[in-house]
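Asks: no sequence for this one, just the structure:
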């Protein structure tokens, strides 16, 4: 009985201790959670750096100058003399179409032309004879040696002979024109490079039949890869800020550390609607040094709206109090708290270029001065981490007030 009483007593003591611990924990937790959080002032030093105002977009690379080489005649592709990646010169033979049909048309036209020329010579001789008979009868009619009817018949024969000569001459002219077209079609069976460059695409194969009756089939593409064009798609909210000859740079997915520089060549006025988003194509030209850029590469494009080198820079989060009435030609006015030896000093500064994270100070601050930034007080855990050497205080980036 005494043993059972001791066991019960132990359980009761244990329960009381647990209740006290739980109650104390809840009291501490509710007290800490309900305690008001106070912001702290953190001094930020004014430094020098580079500020860039940018518009970003994605784009694709393509050759600035390229030609889709097609065929103007139909037939079987007899031979292709180049391959993808080959460098070609202007006028170089690229491919051939079976010329037999067009060669036969040329030979038939030449034969018909020779026949018409022979007929023309024959008809000219007949016309000369008709003219001679006409002159003879004209002389005989004065002596009443021939009848008037005979004279009229010779006049008609001479006129018909002259007309037949003119008709055959016109047929010869028509045949020569048709023969010229046939020879041109025959020349089209040999496809030459219209420009110097590199073969970038080759969608056809030897032995393939090409039909040029409706559209010109593309045999291959020749491109000049010395200068590339980025076709960037810019949102409608940003496109109004872009102008021709504006500097820009871009990176590729395969080499994000290398910046390729160029200038805006053209802002195309026709929009592209992708998933209900209105985008405008902007073309940027860049030299392809080392031929590292290839067609179809994805790029990240940065259009430079403005740039300030070696400028006084402060975080954009400090620009929370706008003073629009004190704006000048130097820039927009903001009021900041400057930390001095005497305490905090309220001062109006003027800001030039602004980004989401940085701002260029053009007036009101000097390098090395400190500006007070309001930050939330660190929690107990963060304070303990700071005491152990950690710096996990949260940074509030409130951004500039417009």
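Replies: Noted; the coordinates are in hand. Here the structure is a predicted model, which means the values were calculated and not measured. Residues are numbered from 1 along each chain as shown.

Asks: alpha carbons only for contacts and neighbour counts from here, please
Replies: OK.

Asks: scan this structure for its longest strand.
Replies: In the chain, with assignment by DSSP state E, the single longest strand is strand 47-70.

Asks: contacts for the helix or strand following that one?
Replies: Helices and strands here follow DSSP states H and E; after strand 47-70, the next one along the chain is strand 75-80. If you take Cα atoms under 8 Å, 6 or more residues apart in numbering as the criterion, strand 75-80 is touched by 94, 95, 96, 97, 98, 205, 206, 207, 208, 209, 210, 211.

Asks: can you rerun that using 10 Å?
Replies: Strand 75-80 is contacted from outside by 71, 93-102, 189-191, 202, 204-212, 219-220, using Cα atoms under 10 Å, 6 or more residues apart in numbering.

Asks: now a ChimeraX select for only the buried ones of the residues you listed.
Replies: To isolate the buried ones among the contacts of strand 75-80 in ChimeraX, judged by 16 or more other Cα atoms under 10 Å, type:
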select :71,93,94,95,96,97,98,99,102,189,190,191,202,210,219,220
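
Asks: the contacts of strand 75-80 in helices, which ones?
Replies: Among the contacts of strand 75-80, DSSP state H puts 100, 101, 102 in helices.

Asks: give me the buried positions along the longest strand of the chain.
Replies: Counting neighbours by 16+ other Cα under 10 Å, one finds that the buried residues in strand 47-70 are 47-48, 51-64, 66-70.

Asks: second structure follows, compare the two:
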């Protein structure tokens, strides 16, 4: 009775006792939870797949521009004013067809001047020929007389003077003949210029561009001005792309090519590699090689200047054993690192998924690679020989891999 009265009179002692008991219980619970969290082994779930049989194609992607196989720029070799233009863009023309004319008046005037000079030179030549005959006759007469008189008449001086006059007349005739040839050359050049005033097509083709109009003046003193651009045949075109030096060794003539253009986003065009240039170009420290692709444009859907994205088929395999390319990138050591980090916290964050990088792939094409397989629920690392690959699958050439092999492509720690 006395104890109960003391407890009633001192309630703080009773409260503290219960607080101690509750605190000890909480510590025990926390230690139990921590023990299970830190000692429980993480569970790893492996994502696996089996090899499949199928066809695979490896391609190299490149961008380029379409152009005609034979572009011809038609210019003017003479200066003058365009008097007439007979064609326009997209017109089909034949070889020899007149495209435009340059005003020929000045050229005709120049030609008439040379012809007048030629007529004057012919008259001077005839006069020189008459003088030559006269000097020749005088020299021959004095020479006969000199021989007949045995040198007594005429004097030797007179005979020598007559001879020099004869030779001078011969030279004058030759000079006049050379002058006529020079004038004739000028006449021929003036006739050529007159012919060049008529701009004609050198090929059968289509007008791509027209740079002149009637009344426009062209000057050909320094550079030949371009008047028209012709395409010989738009049914045969070429696609010019640049291939990087890391891929150029795989590109060969006659390889199949598929490409798309923005004008027809839902249509795929097909072509073949026509030529791979040996010369290289370097832009921003990137070396590339120009490659020409022959394009059949029978339907005339494609036009010069269109940009295209081409995929060149550099390798292919049929009925090949294929595994996902993710299996080549899988690296289990990353998962171990993640497991250690997760144990360092009482409330670990959800484990991140396997990170993949192209740098994890080891010689995907044509050599060896490392993959992981699941055998008896235990991951095993093996080396395989691989062949053709693309962005999704890679061909396996090793006989150790069968269609029943479980290939690890990813793993998650729980």
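Replies: That came through fine. Nothing here was measured: the structure is a model prediction, and the numbers come from that model.

Asks: before we move on, the earlier item: matching residues in structure 2 for the longest strand of structure 1?
Replies: Mapped onto structure 2 using TM-score structural alignment, strand 47-70 of structure 1 spans residues 52-75.

Asks: roughly how far out does the matching stretch sit from the chain middle?
Replies: Mean C-alpha position of stretch 52-75 of structure 2 versus that of the full chain (Cα atoms, centre = their mean, to the nearest Å) differs by 9 Å.

Asks: can you put the ones in helices among the contacts of strand 75-80 of structure 1 in TSV and add distance to residue 370 of structure 1?
Replies: Below are these laid out as TSV (distance: Cα to Cα, whole Å):
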residue	distance to residue 370 of structure 1
100	87
101	87
102	86
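
Asks: counterpart of residue 136 of structure 2 in structure 1?
Replies: Checking TM-score structural alignment: residue 136 of structure 2 goes with residue 131.

Asks: tell me if I am right that that match is in a helix.
Replies: Yes: counting by DSSP: H, G, I helix; E, B strand; the rest coil, residue 131 of structure 1 is part of a helix.

Asks: list the residues that contact it.
Replies: Applying Cα under 10 Å, 6+ apart, the residues contacting residue 131 of structure 1 are 125, 154, 155, 157, 158, 159, 161, 162.

Asks: pretty sure the second one contacts residue 128?
Replies: Going back to what we said before, that points to residue 154 of structure 1. No: in this structure residue 154 of structure 1 lies outside contact range of residue 128 using Cα atoms under 10 Å: 12.0 Å.

Asks: tell me which of these two has more neighbours.
Replies: residue 154 (20 against 14; other Cα atoms under 10 Å).

Asks: distance check, residue 236 of structure 2 against residue 41 of structure 2.
Replies: Taking Cα to Cα, to the nearest Å as the measure, residue 236 of structure 2 falls 68 Å from residue 41 of structure 2.

Asks: please say which of the two ends up with more neighbours.
Replies: Comparing residue 236 of structure 2 with residue 41 by other Cα under 10 Å, the one with more neighbours is residue 236, at 16 against 11.

Asks: once you drop chain neighbours, what's closest to residue 263 of structure 1?
Replies: The shortest distance from residue 263 of structure 1 to any residue other than its chain neighbours is 4.6 Å, reached at residue 247 (Cα to Cα, 6 or more residues apart in numbering).

Asks: list the residues that contact the most centrally placed residue in structure 1.
Replies: Taking Cα atoms, centre = their mean, the centroid of structure 1 lies closest to residue 231, which sits 1.1 Å from it. Applying Cα under 10 Å, 6+ apart, we find residue 231 of structure 1 in contact with 57-62, 266-268, 280-285, 298-299, 301.

Asks: go with 6 Å
Replies: Residue 231 of structure 1 is in contact with 59, 60, 282, 283, counting by Cα atoms under 6 Å, 6 or more residues apart in numbering.

Asks: kindly report the same for residue 210 of structure 1.
Replies: Contacts of residue 210 of structure 1 (Cα under 6 Å, 6+ apart): 74, 75.

Asks: quick one: map it onto structure 2.
Replies: Match for residue 210 of structure 1 (TM-score structural alignment): residue 218.

Asks: would you list the contacts of residue 131 of structure 1 in JSON lines and tack on distance to residue 75 of structure 1 and secondary structure?
Replies: Shown next, in JSON lines, are the contacts of residue 131 of structure 1 (distance: Cα to Cα, whole Å; DSSP: H, G, I helix; E, B strand; the rest coil):
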{"residue": "125", "distance to residue 75 of structure 1": "45", "secondary structure": "helix"}
{"residue": "154", "distance to residue 75 of structure 1": "55", "secondary structure": "helix"}
{"residue": "155", "distance to residue 75 of structure 1": "54", "secondary structure": "helix"}
{"residue": "157", "distance to residue 75 of structure 1": "50", "secondary structure": "helix"}
{"residue": "158", "distance to residue 75 of structure 1": "49", "secondary structure": "helix"}
{"residue": "159", "distance to residue 75 of structure 1": "48", "secondary structure": "helix"}
{"residue": "161", "distance to residue 75 of structure 1": "44", "secondary structure": "helix"}
{"residue": "162", "distance to residue 75 of structure 1": "44", "secondary structure": "helix"}
